[in-house]
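Engineer: Predicted model follows, preceded by the sequence.
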Amino acid sequence: MQPAELSSATQDYLKTIWQLGEWSPQKVTTTTLASRMGLAASTVSEALKKLTEQGMVTRPSYGVVELTDEGQAIAVKMVRRHRLLETFLTTKLGYAWDEIHDEAEVLEHAVSEKFLDRIDALLGHPAADPHGDVIPSPAGEIAAPTAVQLADVRGPVAVEVVRVSDDDPATLRYLAGVGVVPGTRLRVLPDSGLPGMVAVSIVAATAASVVRIGVLAAEAVWVTRV
């Protein structure tokens, strides 16, 4: 089955269920899904009943939601659409990385597979979007890096930013402003000097300087040790 055979709402539900489990070990529940989508729990529960009937999700225990193989295949295709479009918007149309999520949310339901393939080729088959999230291959393969949240790293240690969550545009603007973006190498310092802060130095900076990042922003940054 192709995404175009399903409603936009169904596409959104499947994609969101998959994304909730991409970086979190926690089970996806009706409550977390409703919170993420900004909908009432009753609305989500009714939609999940229909998705279960369509063979897209299963509910193995009370409140828990899991994708079937078919549901996951559709979800990954939608994720691929979204992330390719985000990359296109920044690379070719000059959008900032905090502007692209909402635009891609609209476009992903309208473009054809042929259009997506053309964009993929035009961009040189990128492996990740501007936030560092892996772009699934046409076959649905995903080679996600092993990474942890910056907030959980204890220094001194050298790390590289591999992903920044796009949940909050204000956080994206802040992190871009201090130079913390995918590909940036940081040295996490042992003591920030301030409670609720993570202190890092940017390895490639022309002048040695310490950047203090609030814990909430640090939770949006995923890094791997180098």
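Structural biologist: Thanks, I have the structure now.
Engineer: CA atoms for contacts and neighbours, from now on please.
Structural biologist: OK.
Engineer: report the longest strand in the chain, please.
Structural biologist: strand 157-164 (DSSP state E).
Engineer: C-terminal to the longest helix seen in the chain, what's the next element?
Structural biologist: Secondary structure of the chain per DSSP state H: the longest helix is helix 69-93. Remark: after helix 69-93, the chain's next helix or strand is helix 100-107, criterion DSSP states H and E.
Engineer: buried residues in the helix or strand that that following helix is followed by?
Structural biologist: Once the chain leaves helix 100-107, the next helix or strand it forms, by DSSP H and E, is helix 113-122. Buried residues in helix 113-122, counted by 16 or more other Cα atoms under 10 Å: 116, 119-120.
Engineer: residues in contact with whatever helix or strand comes next after helix 113-122?
Structural biologist: Sequence-wise, the next helix or strand downstream of helix 113-122 (DSSP H and E) is strand 148-149. Under the contact criterion Cα atoms under 8 Å, 6 or more residues apart in numbering, strand 148-149 has outside partners 218-224.
Engineer: Check it against this one:
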Amino acid sequence: MPSTQSPAIEDYLKTVYAHTEWQPDPITPSGLAGALGVAPSSVTEMVKKMAAQGLVQHVPYGAIRLTDAGRARALAVVRRHRLIETWLVREMGYAWDEVHDEAEVLEHALSDRLLEAIDARLGRPERDPHGDPIPAADGSLVSEPSIRLDEAPAGHVGRVIRISDRDGAVLRELDDAGVGPGCELRVTDAAGAPSVIITVEGTARTIAREAAAGIWISA
């Protein structure tokens, strides 16, 4: 059967998890409201509900943190989302900038049986089209040391690990520039300029600093 959990709670848990997946600072109620596009009062009520269910820890005006149970629930949703994105790209002909919104809908509707069949057909992938790790059914996932491109020093050589999917236009620009998960690059100029200059396969590319902040490369 499809997930019987509340889609709203699943979205909240996934957002709390995503906030700290690539940086250490926990999310605040105002940050959560902004990320979800809802009123602060809605966040307050939902956080109270999730805390009562043992899914988050929160004190008034403080940060929101997942409990072990909340993290397990969040990872289950993240697994669904990223497997669906991978399936849409590999099997359904979608581009990597087109899959996020589709996955947002389908992650609440797919049965566990169908999700397992998709995972098996895809060969148990460890990363989605954007390079984000796909949690295994037991909640484990593969990670490796990384650094944000906009924080990498000149001369740093690394492999692109993941790229944020928050902006489809940026994904299309990076695709045109030959920058994607798995590609090797060298940072040639990063000294506080509005752009980061990299070299990919011998060709210099200029990446806006805002876009570079959404690219993680191997440390």
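Structural biologist: In hand now; what should we look at? Since the structure is predicted, the reported quantities are computational estimates derived from the model, not experimental observations.
Engineer: one step back: mean deviation, the longest helix of structure 1 versus structure 2?
Structural biologist: Once fitted to structure 2, helix 69-93 of structure 1 is off its aligned match by 0.4 Å on average (mean Cα distance after the TM-score superposition for structure 1).
Engineer: and that helix, which stretch of structure 2?
Structural biologist: Alignment note (TM-score structural alignment): helix 69-93 of structure 1 is matched to residues 68-92 of structure 2.
Engineer: what sits up against that stretch?
Structural biologist: Contacts to stretch 68-92 of structure 2, defined as Cα under 8 Å, 6+ apart, come from residues 10, 13-14, 17, 54-56, 94-96, 99-100, 102-104, 106-107, 115, 118-119, 122, 125, 127-129, 132, 134-137, 139.
Engineer: So residue 157 of structure 2 is in contact with residue 187, correct?
Structural biologist: Yes - counting by Cα atoms under 8 Å, residue 157 of structure 2 does reach residue 187; the two are 6.5 Å apart.
Engineer: out of these two, which sits in the busier spot?
Structural biologist: Set side by side, residue 157 of structure 2 and residue 187 show more neighbours around residue 187, with 21 against 18, by other Cα atoms under 10 Å.
Engineer: what about the nearest residue to that one once chain neighbours are set aside, which SS state?
Structural biologist: Nearest non-adjacent residue to residue 187 of structure 2, counting by Cα to Cα, 6 or more residues apart in numbering: residue 198, 4.5 Å away. Classification of residue 198 of structure 2 by DSSP: H, G, I helix; E, B strand; the rest coil places it in strand.
Engineer: Distance check, the equivalent of residue 198 of structure 2 over in structure 1 against residue 92 of structure 1.
Structural biologist: Under the alignment by TM-score structural alignment, residue 198 of structure 2 pairs with residue 200 in structure 1. Counting by Cα to Cα, to the nearest Å, the gap from residue 200 of structure 1 to residue 92 of structure 1 is 32 Å.
Engineer: Looking at the two, which is more packed in?
Structural biologist: The neighbour comparison of residue 200 of structure 1 against residue 92 (other Cα under 10 Å) goes to residue 200, with 26 against 10.
Engineer: how close does the more buried one get to residue 180 of structure 1?
Structural biologist: On the measure of Cα to Cα, residue 200 of structure 1 and residue 180 of structure 1 end up 10 Å apart.
Engineer: repeat for residue 46 of structure 1
Structural biologist: 41 Å.
Engineer: can you check residue 199 of structure 1 too?
Structural biologist: For residue 199 of structure 1 relative to residue 180 of structure 1 (Cα to Cα), the value is 12 Å.
Engineer: about what we covered before: now, which of the contacts of strand 148-149 of structure 1 sits nearest residue 167 of structure 1?
Structural biologist: Using Cα to Cα, residue 220 is the member of the contacts of strand 148-149 of structure 1 that lies nearest residue 167 of structure 1, at 8.3 Å.
Engineer: The closest one: how many residues sit nearby?
Structural biologist: So residue 220 of structure 1, with other Cα under 10 Å, has 19 neighbours.
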